[in-house]
Each structure stands twice: as structure tokens, then as C-alpha cells.
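Novice: build me a model:
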Amino acid sequence: MMQQIDNYKQEMTAFEATTAEAAEAFRIKYLGTKGIVKAVMGEIKNVPNDQKKAFGQILNEFKQFAEARYEVLKESTVNGQPSTVNSIDISLPGTPVAIGTRHPLSIVRNQIVSIFKRLGFAVAEGPEIEDDWHNFGAMNLPEDHPARDMQDTFYINQHPAWLLRTHTSSVQARVMEAQRPPIRVICPGRVYRNETISARAHCFFHQIEGLYIDENVSFADLKQTLYFFVQEMFGKEVKVRFRPSYFPFTEPSAEMDISCLICGGSGCTVCKHTGWVEILGSGMVHPKVLQNFDIDPEKYTGFAFGMGVERVCQLKYRINDLRLYSQNDVRFLRQFTGAV
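Specialist: Below is the predicted model:
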């Protein structure tokens, strides 16, 4: 019997349980009502009376051994996984938590929105899948207008025409459709154009457009608004210039350049050795655009502008390839951890 008890102890010691079910199987086999421990305890009746006291102690130790082994197996299984409670040294430093960051485009977008909010501009958003009227027609671009060739469009449906918006001017259209002047909004969002992907262009990018309509709004108001934006975003030492341009939804129209932040205006590949970098287009809202939304152009005037967030981000953080924004390379993204 003593040899049998030793054998049972060796079996229990070798028993491993990685699940709660395995630990329960151990309990049933050794400690259950028909288990081995109870069967061994029942052998006390066959022991001579003068040896029962000593043998009883051995049986009690055997039972305690089985119960202790069961407790160890039970604690080693938590939710079906081996427990590491006994292997943790709580005096050691904890595992550091990796801290993420916002995407550089999100950082710059938030900065632009914050600057214009201080000037009283509200934020307006709209759908990325647009109809032809809000994207083109309302912006003074009829079907045969040559300006449509300026924007290679991803069409989803032809008749009626549904497309991926080519600019966030469609959001301006929806605001003018639903709201009466005074109107002062900026429209951030993603836009799509069928362009060859390169270091300087992509088939999708992000825009922020602005619209201000009220009585007696002038081109001087437009210039001062954009001067303030540039100084807040890039610093007061940055130079600004306006160049006449053409946009079907504004008249007169102008493109705004700033002195190149990469070379300081001396000339480089980014500014094409001119010392200037274009960052946005702007102009006074065309009277026909106002009329499309029953806004009296004799009473109200307004200005609009639009910029690419990628271009502003490129200048602010000296990024030389637009493809880096969408490649999800953590080596690139980790550089902006301290910029949040």
C-alpha cells in the first residue's frame, strides 16, 4: 500500500493542466466521490488496530498532498490560459505603452481650422460622392465649359452624373443652398482627381476651401484674411504675393504665393528656382454663383479661397514626396510624435 501511495503521488506530480477542464478532470480522478484518494482512505479498515494511527497520518498526508496539487493546477488555469501570477516580479518596471500620434495631414488641417475659427469661420462638411450640379453646375461650369478639362474626374454614373468630388466647393454650394447671408465657412475634406501618382501629385488629396458672403465684402478683406493666415501658419517673416489667375467661380481671381521656406527664397527644386511657392487660389465670388442660389449680387458680395493641405504640410515640415502621406510607413509617421 505504501508503494501504491508513492506511485499515486508521482502521477499527481507529473499531471499537467493548461485548461480548467483538465484541472477538473484531476479533481474527479483523485478527489471525487469515486476517486483514488477515497479508495485509498477506505483501506484503513484492513490495517491492524495497532497500526491504524500511524497509517491514518500517512493517509491524511496523502489526501492533503492531492488537495494541494489540485489547488496549484486550478490556479494555473485562468480563462483557459496558463497563469503567470507566480512568475511576475512586481518590483520590475512595467512594459512601456507605445504612444501614437496624429497623422501630419491631420495636424496641419487642425491648425488651419483653428486659425480660421479665430476669424469667425464655421466648419462645414459634405458628401464625397456628389452630383454634377453641386460639383460643377452651381459653380458656373456648364457641361461644355472648358474649365471642366482642368479637373480630371472620377465618374460613378453618367446619366444622371454622379462623381467623386473634385473640390470642396460642392460644400460651399450646399451651404449657400441652405443658408442666407451672412455666410462665413471653411470646408475641409478629401477630394479626388484622375491624376498620375508622383512625388508632386496624387489621385486623392485634401482641401480646405473658405467662403465669406456679406454686404460690402471686398478684395481687400480677402487679402487681409489670407495675410493673417500665412503669418499665423508660417511666421511673420514669410513674404506673400498675389498673381492674377482664372477660376470660373470667382472674378477677379488670384493665386497666392509665399516665399519658399525650403531655400529661403534663393531658389530650389521645390520652388522651381523661382523663390516662390503657390499655396492657394482665391477670388471674389462670381455673381452668377450667387444668382444660382438666389443671393442678390447687387446687395451681397463675397470671397472664396482654396488650398491643398498636402502642400501646406509639405512646406511646414519639409516633406519632398506626397506619396509618403498615404504609404503608412511608421518610420515616417513616428517623426511627428512630438508635433501633436
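
Novice: please make it C-alpha for all contacts and neighbour counts, starting now.
Specialist: Will do.

Novice: tell me who's in contact with Ala54.
Specialist: With contact set as C-alpha atoms under 8 Å, 6 or more residues apart in numbering, Ala54 has no partners.

Novice: Ala254 too?
Specialist: Phe242, Arg243, Pro244, Ser245, Tyr246, Gly281, Ser282, Gly283.

Novice: mind running it again at 7 Å?
Specialist: Phe242, Arg243, Pro244, Ser245, Gly281, Ser282, Gly283 (C-alpha atoms under 7 Å, 6 or more residues apart in numbering).

Novice: buried stuff in the helix or strand containing Phe228?
Specialist: Here Phe228, judged by DSSP states H and E, is contained in helix 219-234. In terms of neighbour count (16 or more other C-alpha atoms under 10 Å), helix 219-234 has its buried residues at Phe219, Leu222, Lys223, Leu226, Tyr227, Phe229, Val230.

Novice: second chain to compare with the first, below:
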Amino acid sequence: MNDLDELVAQAGRDFTAAAAPAALEDAKARYLGKAGRLTELLKGMGALSHEDKKTRGAEINQAKQAIEAALSARRQALAEAELEAQLKAEALDVTLPGRQRGNGGLHPVSRTLERMEALFGSMGFEVADGPEIEDDWYNFTALNTPADHPARSMHDTFYVDTAGPNGGHLLRTHTSPMQVRHAVQHVKRHAASGSSAPMAEIRVIAPGRTYRVDSDATHSPMFHQCEGLWIGANVSFKDLKSVLTDFFRRFFESDDLVLRFRPSFFPFTEPSAEVDIAFESGPLKGKWLEVGGCGQVHPNVVRNFGLDPEAWIGFAFGLGPDRLTMLRYGVNDLRQFYEGDLRFLSQFR
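Specialist: Okay, here's the model as predicted:
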């Protein structure tokens, strides 16, 4: 093997050993660059005779072609290897099952609200709706809670503004304002009708979101309430106890559920009571738990409805759908309802 054959063989070995394009270009420079070995051989031809130049030039040119062919082959091999690695890294396994959207479902609190509306609806209660940004008169004053009333401290809330003909606007602290709005509109509609027949009773529930500055495992700055109102010519506390007892027994599906009405105070009812239920099993066995408040509607509130408290009487109640949801489904932290964790919420689908 002459020197040129050895040079071609060595170049082939160096090109094969180059594992990356940059290393291959370095190897190319050693043989085909301006200071490469073939270039040096061409420079040395100046001392040869004319006939020897022709022979040697042809041999060097043949060696150059062989080296360039080996270089091109190695470049192609490196490019193919890079493409194969890229394809493997970006491979799509078409044998995998498709990604499907899961089926949605009602939020557990929404389930409770629908259940409450259905149960009270079967007792003849309508469903009222109203604004969540309420004015001071409907939220407090119309409910016998004037600006200097101490009960307002229990309703610390978020004010939008404090100016206006009705005392400014705030995020409502309960859904009782919806009772007032519904009752006022009910009275106005009857008056506008010009009918000589007695006005129909007012029987309504007001479910919805409410807001207070409060947050812990059993309280949230935003929570839900379902308030109820029944006003008629002869609606008594006995009717109140009957309605709530029937509701809770049907809600918890227990005919033996025991309720306790404990004297309390609310500015918009008189007399007033807290409603407790007794648990006969589970972690709360042997304990009473408060589930709402109620009472006969205060005469001042009846007047704010536009009615005569001597002729119209009735009761109101307020229940917490969030707490009822916790009890029904065994949830011990209210905040889980509002964290948006699908692992928790998917249990109620």
C-alpha cells in the first residue's frame, strides 16, 4: 500500500470515529483544509519533472476524490442518525387510547340547593331571586336593623360604596333582602290589579350566595343561604315548626329526626329561635348541631312589606345549604367546596 492509499484509509478511519458534525469538520480540515495533508502533497509537486507531475497529480486527485466520498458518506450517516434520534424522541404511540373529556356533574352545594327547592316547592313555596349587590335599606333597615343597631356588627361585609339614597351598596350578608323585595312587589301587584278579593298569602324561599368577612374550616367569605317566608292572615309558630320538621326529615331521609327550637334573638323576628337537630349515629352521635334560625316576622318588618301587622302575620327562617351539604355527605371542611379540586368534586358526579 503506497502513501496515498494509507492516507485515504486513515481519513476514512478518522471520519468514522467522528461522532458529531463538529468533530467531522475538524477531521476534514486535517486532510482537505488549507493546511491539510493533501494540500501539503500538492505543494510538494513543484520539485517533480513534468511527466512525474502528471502522474503524481492524477494519483493525488484520485485520493482526494476518495476522501471526499468518505466525508460525504459520513455526513449522511450522521444526519440520518440525528433524524432517527429526533423521531424517537417525538414519537407518537398511536396504540394508546384517546384522551377523552370526563363527564361533568353538579357541584355538591348545587345539588343541595336543588334538593331544597324541590322539597319546599312541594310545600307550596315559590323561589325568589334578587341582586347580590344590595342597598343598605333592603339588607339592613327594612329588616329592622337601622344604622346604629348592634346586630350589624355580626354582618361585617364588603361595601361597594357608602353613598346613596338608601345608605349605599354592599355585598348582601344574607338572602333576607330577597324576601323584602318579593313581598313589596307582591303587595304592589295586588294593589295595581284593583281586585276586591283578599291578597294571596306570601310563601317564598330565597336561595343564593351571600358574603361576610369570615374564613375558617366551617366559614367562608362567600357562602350560601336559603331563607324562607310565609305571611298570611293566620300563620303561627306551630306552622313554622311543622314546615321545618317536615323539611329536615325529608332532606336527611329520616322520619325519626328530632328538632329542637332554642330561644334566640334576631332583629327581624320576634319571638326568635335557633334550630338544632339531634344525631343518633356517626361521629356526632348524641350531639345537637345548629342548622338554622327562625321566628315570627317582626311587626316593623311586616310594615316595611307594606302590610298591616295587625292583619298579617307569619314566620321566616334561614338555613345554611353549605352546612347541610357537609352533614349530608360527611365533609368536615367547608373550604373543600371552593378549592376546585377535581379529585374531591368528582366524588359527587
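
Novice: count of neighbours near the aligned partner of Val240 of structure 1 in structure 2?
Specialist: Residue pairing (TM-score structural alignment): Val240 of structure 1 is matched to Leu259 of structure 2. Residues lying near Leu259 of structure 2 (other C-alpha atoms under 10 Å) number 20.

Novice: equivalent analysis for Lys239 of structure 1, please.
Specialist: Lys239 of structure 1 - counted by other C-alpha under 10 Å - has 17 other residues nearby.

Novice: hang on, the earlier thing: out of the contacts of Ala254 of structure 1, which end up buried?
Specialist: With neighbours counted by 16+ other C-alpha under 10 Å, the contacts of Ala254 of structure 1 contain buried members at Phe242, Gly281, Ser282, Gly283.

Novice: tell me which of these is nearest to Pro142 of structure 1?
Specialist: Gly283 (19.6 Å; C-alpha to C-alpha).

Novice: what does that closest one correspond to in structure 2?
Specialist: So, by TM-score structural alignment, Gly283 of structure 1 is matched to Gly295.

Novice: residue contacts, its match?
Specialist: Thr269, Glu270, Pro271, Ser272, Ala273, Phe315, Ala316, Phe317 are the contacts of Gly295 of structure 2 under C-alpha under 7 Å, 6+ apart.

Novice: once aligned to structure 1, how far is the strand or helix carrying it on average?
Specialist: Element membership for Gly295 of structure 2, per DSSP H and E: strand 288-297. Here strand 288-297 of structure 2, set against structure 1 after superposition, deviates by a mean of 0.5 Å using mean C-alpha distance after the TM-score superposition for structure 1.

Novice: quick check: next helix or strand after that strand?
Specialist: helix 299-304.

Novice: equivalent range in structure 1 for the next helix or strand after that following helix?
Specialist: Next helix or strand after helix 299-304 of structure 2 toward the C-terminus (DSSP H and E): strand 313-319. Using TM-score structural alignment, strand 313-319 of structure 2 corresponds to residues 301-307 of structure 1.

Novice: residues in contact with the matching stretch?
Specialist: Contacts for stretch 301-307 of structure 1 (C-alpha under 7 Å, 6+ apart): 207-217, 222, 279-285.

Novice: so which residues of structure 2 form strands?
Specialist: Along structure 2, counting by DSSP state E, strands occupy 126-127, 133-135, 159-161, 169-171, 202-211, 222-232, 259-266, 269-278, 288-297, 313-319.

Novice: max-length helix in structure 2?
Specialist: helix 50-89 (DSSP state H).

Novice: in terms of secondary structure, what does it contact?
Specialist: Helices and strands touching helix 50-89 of structure 2, by 3 or more C-alpha pairs under 7 Å, 6 or more residues apart in numbering; DSSP states H and E, are helix 3-17.

Novice: so which other helices or strands are in contact with the helix it packs on?
Specialist: Applying 3+ C-alpha pairs under 7 Å, 6+ apart, we find helix 3-17 of structure 2 packed against helix 21-32, helix 50-89.

Novice: the shortest one aligns to what range in structure 1?
Specialist: Using TM-score structural alignment, helix 21-32 of structure 2 corresponds to no residues of structure 1.

Novice: next one: stretch 42-54 of structure 2
Specialist: By TM-score structural alignment, stretch 42-54 of structure 2 lines up with nothing in structure 1.

Novice: quick check: the match of Val240 of structure 1 vs Gly124 of structure 2, distance?
Specialist: 22 Å (C-alpha to C-alpha, to the nearest Å).

Novice: got it, and Met222 of structure 2?
Specialist: Separation of Met222 of structure 2 from Gly124 of structure 2 (C-alpha to C-alpha): 29 Å.

Novice: next one: His190 of structure 2
Specialist: Per C-alpha to C-alpha, His190 of structure 2 is found 19 Å from Gly124 of structure 2.

Novice: quick check: the longest helix along structure 1 aligns to which part of structure 2?
Specialist: In structure 1, with assignment by DSSP H, the single longest helix is helix 52-75. Alignment note (TM-score structural alignment): helix 52-75 of structure 1 is unmatched in structure 2.

Novice: could you find the closest non-adjacent residue to the counterpart of Glu201 of structure 2 in structure 1?
Specialist: By TM-score structural alignment, Glu201 of structure 2 lines up with Pro182 in structure 1. The shortest distance from Pro182 of structure 1 to any non-neighbouring residue, by C-alpha to C-alpha, 6 or more residues apart in numbering, is to Asp214 (4.7 Å).

Novice: what of Glu237 of structure 1?
Specialist: Nearest to Glu237 of structure 1 is Gln231, by C-alpha to C-alpha, 6+ apart, at 7.5 Å.

Novice: ok, Leu106 of structure 2 next?
Specialist: Looking at Leu106 of structure 2 with C-alpha to C-alpha, 6+ apart, the closest residue is Arg349, at 6.6 Å.

Novice: give me the neighbour count for the aligned residue in structure 1 for Thr157 of structure 2.
Specialist: Counting by TM-score structural alignment, Thr157 of structure 2 lines up with Thr153 in structure 1. Per other C-alpha under 10 Å, the neighbour tally for Thr153 of structure 1 reads 17.
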